[in-house]
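K.L.:
Fold the following for me, if possible:
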Amino acid sequence: MHYSLSFAVAVAATFLAETFAIPIVVTPGNEKDVIVTAANTINGTEALEVPDDKTPLTLSFYNNFDGGQLNAYVTGLDPSGTVVMLSADGGWLYPDPKGSQTPVAIEGNVAIPLNGAGQTTGFDLPDFLSSGRVWIAEGELQFFTVVDGNGKAVIVEPAAANPSDPSSAVNWGFVELTNTKDSGIFANISFVDFVGLVIGMTLTLQDGRTQDVIGLRKNAITDICNDLRDQAAQDGQPWDKLCVTDKDGKPLRVLSPNLYLSLEPTAMETYYEDYIEKVWQKYSNEDLTINTQTDAGNVACRVNGQALECEGDNRGYVKPTVLDIWGCNSGPFGIREEDNAVHKAVVPRLCAAFYRTTLLVDGGNVQPSLGADSYYTADPTSHYSRLVHKYEIDGKGYAFSYDDVNPDGQNEAGVVSGANPKLLHMTIGGFAT
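P.N.:
Here you go, the predicted structure:
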């Protein structure tokens, strides 16, 4: 999880109001072009328990990539809650913004070169890590630091949606990682914001058990961009504009629709209007049952006037906008601290149903109950997520924030987890198939 800056809102608002020539062609800038937002910053937390005994996690990387030199980076929070990066010498590097509220380049050797094609590189983390990311890049990424309103250091990470970011011309991806003494490891491949450098992973626990998330096919970025172009020609929506290219037109990454809307706020704003009206009509006359998958069990919901109301819920759900659906964190899907347990269970399941457009298909009156074969089959839908899952070898990997909402026993999210981890092994450039 990444944390926001108190002063970032005004800066971000200025950025989000801008529009760029699309398709997006990157033109890397310098520190003056760095945009500080909640989406690309990580700052400290309250101190965690510092363990007396350290159980380092080994990271390893198999290079199955056809391109140039690969470098790895690690960012996150140490057990004291302080932001850190891994230094190439094996210890934590603590960024020092020297009191600056404008981005300052992080100094130090934080790029860890990976061995060439067909070879494996490995190293141990010096301690437990939370809110972490393991970045892999073809070339070098640039990280910056600023102070937050409390005078603490914040790491400003490369921003996929800023075409002038100093790292914008670099092909990169990451694995999200938390490994703590009490809870063990949780790692996932995330395409919530964008699809970039192809990465898969295998977790090995101390008892020898393994878990795989194979990830995308080798040439998935190009394939997704081609299919998005075909989809745009079919329905007239700007799906092709999600692709970000270098100056020669080579695809670098694919932005998620919610991230694209940060650049073009009015794009596709009526996309779900007819669908939402049909949902409202249907569930004005019959119950929508939400299986909370908690002690609350099944909750009956029905449209009453302008809002969908659920039994035992402290408040109802108004009609969402396209940004509400794609972001799953605003409008009716925003969660407040005072919301009760039923509301906090309904939100992810209801937004997942809208996002995957399963509310009007057969069996869609119970959520979640349908398997992946029913996702993205109705019109309209998120063709970004449809295509991401199409080109995932095993169908796993977060394509939106609530991709972990599934019927019991299924997993679309691409998560590995467990107590007492031994090795997190990443394959760069696609698993052999």
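K.L.:
can we go C-alpha only for contacts and neighbour counts from here?
P.N.:
OK.
K.L.:
which SS state does the nearest residue to Tyr73 once chain neighbours are set aside fall under?
P.N.:
With Cα to Cα, 6 or more residues apart in numbering as the criterion, Tyr73 has its nearest non-adjacent residue at 4.9 Å, and that residue is Trp135. Look at Trp135: counting by DSSP: H, G, I helix; E, B strand; the rest coil, its state is strand.
K.L.:
wait, Trp135 sits on Gly76?
P.N.:
No - counting by Cα atoms under 8 Å, Trp135 stays clear of Gly76, with 11.1 Å between them.
K.L.:
the more surrounded of these two?
P.N.:
Gly76 (27 against 19; other Cα atoms under 10 Å).
K.L.:
just checking, the more buried one touches Ile42?
P.N.:
Yes - shown here, Gly76 and Ile42 form a contact pair, counting by Cα under 8 Å, at 7.4 Å.
K.L.:
anything in contact with each of these two?
P.N.:
The contact sets of Gly76 and Ile42 overlap at Val83 (Cα atoms under 8 Å, 6 or more residues apart in numbering).
K.L.:
For the stretch 301-433 of the chain, which segments count as helices?
P.N.:
For the stretch 301-433 of the chain, the helices defined by DSSP state H, counting those that start in this stretch cover 322-327, 341-355, 383-391.
K.L.:
closest one to Val25 among those helices?
P.N.:
helix 383-391 (19.1 Å; Cα to Cα).
K.L.:
Now do the buried residues in the closest one.
P.N.:
Residues of helix 383-391 classed as buried by neighbour count (16 or more other Cα atoms under 10 Å): His383, Tyr384, Ser385, Arg386, Leu387, Val388, His389, Lys390, Tyr391.
K.L.:
For Glu264, see how far away Cys310 is.
P.N.:
34 Å (Cα to Cα, to the nearest Å).
K.L.:
Tell me which of the two has more neighbours.
P.N.:
Cys310 (23 against 19).
K.L.:
That one is in contact with Asn298, isn't it?
P.N.:
No - the criterion here is Cα under 8 Å, and Cys310 misses it with Asn298 at 10.2 Å.
K.L.:
Who are the contact partners of Pro158?
P.N.:
Asn40, Leu141, Gln142, Phe143, Asp165, Pro166, Ser167, Ser168.
K.L.:
from the residues you listed, which is closest to Gly149?
P.N.:
Of the contacts of Pro158, the one sitting nearest to Gly149 (Cα to Cα) turns out to be Asn40, at 16.7 Å.
K.L.:
Now for the residue lying farthest from the centre of the chain: which residues touch it?
P.N.:
Most distant from the centre of the chain: Asn285, at 36.2 Å, with distances by Cα atoms, centre = their mean. With contacts defined as Cα under 8 Å, 6+ apart, the neighbours of Asn285 are Arg302, Val303.
K.L.:
quick one more, to check against the first:
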Amino acid sequence: AGPANGQSKTIRMPKFSGRVYFSYGQKLVFKLTTGGLVQPAVQNPSDPNANILFNWTEYTLNDAGLWINSTQVDMFSAPYAVGVKRPNGTTIATGHLKPGGYKAFFDSLRSQPGGWGGLIKTRSDGTILRALAPGHGIEAGALPASVMNDYVNRVWSKYSSQTLTVQPFKDQPNTKYFGRVQGNTINFTNSSGAVVTSFQKPDSDSIFGCYKLLDAPNDLVRGPISRTLCAGYNRSTLLSNPNQPDANNANFYKDAVTNHYSAKVHAQMADGKAYGFAFDDVGAHESLVHEGDPQQAYITLDPFN
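P.N.:
Below you'll find the predicted structure:
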């Protein structure tokens, strides 16, 4: 059982990369199969946890320190923040909502035209359980699969006659790749003019999940380019800025066709930081804290109102 209201509980965690789940009202159901642990699938209405109010944080603890984040990559649900105490006694934290931010997020999403309110899942007793991330919403039939098509078509049109420049590493300003659309493909060349990787015209699910047609392998070329493209699509900066990534959050989510879910998550965060999609760390806009010599970590279960 977790701590009572206004109290705390200390749990010792192993050196590991994983998740810490917490739920309200009843325990989560975890099962094992031959492939390993079956984790709650928020997009599956028949999941045994579908009607439980819960959330999770993700962390890595190893010899290099602690990384812990609040995440909305899969859903927006029970509010919480994460923090870490440094050796000098100070604490850094992220993930807190603005006052009234929990209700404001759901109200804003519900009123967003285009079917975005369909992402909200409510229990039979009226309790709001969560808002699915848009990729899961498409999978569950809660959001139109074509929701990003208009933006993608405009990107394709623009870069058929112009060049999209990607500079994926902030500490390597001379590493640049140049994209031009040809038919259903955008080809990226290096400074020598050699094609280094190509992407097919992505669908909405690929954009929201930063996978499939925007796959990002853990390499030094395709993965970094894909991460940059994914951020540009979700934040709708590819049309407004031919030099990516655009690190200025004042330019994010300005197009009528954008990741409105992620935009609304960021809008309600006290520090503006969130993991609204998988590569929200492009430009360091993610809700992550890190300390090389952590003294203690915190998961703070915040008020809903």
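K.L.:
on that earlier part again, CSV for the helices of the stretch 301-433 of the first structure, including distance to Ile428 of the first structure?
P.N.:
Listed next are the helices of the stretch 301-433 of the first structure as CSV, based on distance: least, Cα to Cα, whole Å:
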stretch, distance to Ile428 of the first structure
helix 322-327, 28
helix 341-355, 29
helix 383-391, 16
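K.L.:
Tell me, how many residues neighbour the equivalent of Asp394 of the first structure over in the second structure?
P.N.:
Matched to the second structure by TM-score structural alignment, Asp394 of the first structure sits across from Asp271. Neighbour count of Asp271 of the second structure, defined by other Cα under 10 Å: 16.
K.L.:
now swap in the one 10 residues further on and tell me
P.N.:
Asp281 of the second structure has 17 neighbouring residues, counting by other Cα under 10 Å.
K.L.:
show me the contacts for the aligned partner of it in the first structure.
P.N.:
Aligning on TM-score structural alignment places Asp281 of the second structure opposite Asp404 in the first structure. Counting by Cα under 8 Å, 6+ apart, Asp404 of the first structure touches Tyr398, Asn411, Glu412, Ala413.
K.L.:
any idea how far Thr245 of the first structure is from Asp404 of the first structure?
P.N.:
Distance from Asp404 of the first structure to Thr245 of the first structure, by Cα to Cα: 30 Å.
K.L.:
now swap in Ala12 of the first structure and tell me
P.N.:
Note on Ala12 of the first structure: its distance to Thr245 of the first structure, by Cα to Cα, is 23 Å.
K.L.:
what do you get for Glu392 of the first structure?
P.N.:
21 Å.
K.L.:
likewise Leu263 of the first structure?
P.N.:
15 Å.
K.L.:
With Asp313 of the first structure instead?
P.N.:
Distance from Asp313 of the first structure to Thr245 of the first structure, by Cα to Cα: 45 Å.
K.L.:
Look at these two and report which has more neighbours.
P.N.:
Between Asp313 of the first structure and Thr245, counted using other Cα under 10 Å, the more crowded position is Thr245 (21 against 18).
K.L.:
hang on, isn't the more buried one packed against Ile24?
P.N.:
Yes - Thr245 of the first structure lies in contact with Ile24 (Cα under 8 Å); the separation is 6.4 Å.
K.L.:
Map Asn188 of the first structure across to the second structure for me.
P.N.:
So, by TM-score structural alignment, Asn188 of the first structure is matched to Asn69.
K.L.:
Within the helices and strands, which one has that match?
P.N.:
strand 65-70 (DSSP states H and E).
K.L.:
now what about that strand, what contacts it?
P.N.:
Taking Cα under 8 Å, 6+ apart as the rule, strand 65-70 of the second structure contacts 56-61, 80-83, 94-95, 274-275, 287-294.
K.L.:
can we see that at 7 Å?
P.N.:
By Cα atoms under 7 Å, 6 or more residues apart in numbering, the surrounding residues in contact with strand 65-70 of the second structure are 57-61, 81-82, 95, 287-294.
K.L.:
Relative to Tyr253 of the second structure, which of those is nearest.
P.N.:
Proximity to Tyr253 of the second structure was ranked across the contacts of strand 65-70 of the second structure by Cα to Cα; first place goes to Ser287, at 17.8 Å.
K.L.:
Count the residues that sit near that closest one.
P.N.:
So Ser287 of the second structure, with other Cα under 10 Å, has 26 neighbours.
K.L.:
Kindly report the same for the one 3 residues further on.
P.N.:
The criterion is other Cα under 10 Å. On that basis, His290 of the second structure has 21 neighbouring residues.
K.L.:
can you check the one 3 residues further on too?
P.N.:
Burial of Asp293 of the second structure, expressed as a neighbour count using other Cα under 10 Å, amounts to 14.
K.L.:
Residue in the first structure paired with it?
P.N.:
With TM-score structural alignment as the criterion, Asp293 of the second structure matches Asn420.
K.L.:
Verify the contact between Lys247 of the first structure and Ile24 for me.
P.N.:
No - Lys247 of the first structure is not in contact with Ile24 according to Cα atoms under 7 Å; the separation is 9.7 Å.
K.L.:
what about those two, which has more around it?
P.N.:
Neighbour count, other Cα under 10 Å: between Lys247 of the first structure and Ile24, Ile24 has more, with 22 against 12.
K.L.:
Just give the nearest non-adjacent residue to that one, would you?
P.N.:
Closest to Ile24 of the first structure by Cα to Cα, 6+ apart is Val244, at 4.9 Å.
K.L.:
With Lys319 of the first structure as the reference, measure out to the one you found.
P.N.:
For Val244 of the first structure, the distance to Lys319 of the first structure - Cα to Cα - is 31 Å.
K.L.:
Those two: who's more crowded?
P.N.:
When Val244 of the first structure and Lys319 are compared for neighbours, Val244 comes out ahead with 27 against 17, by other Cα under 10 Å.
K.L.:
Tell me which residues touch the more buried one, please.
P.N.:
Counted by Cα under 7 Å, 6+ apart, Val244 of the first structure has contacts Pro23, Ile24, Val25, Pro251, Leu252, Arg253, Val254.
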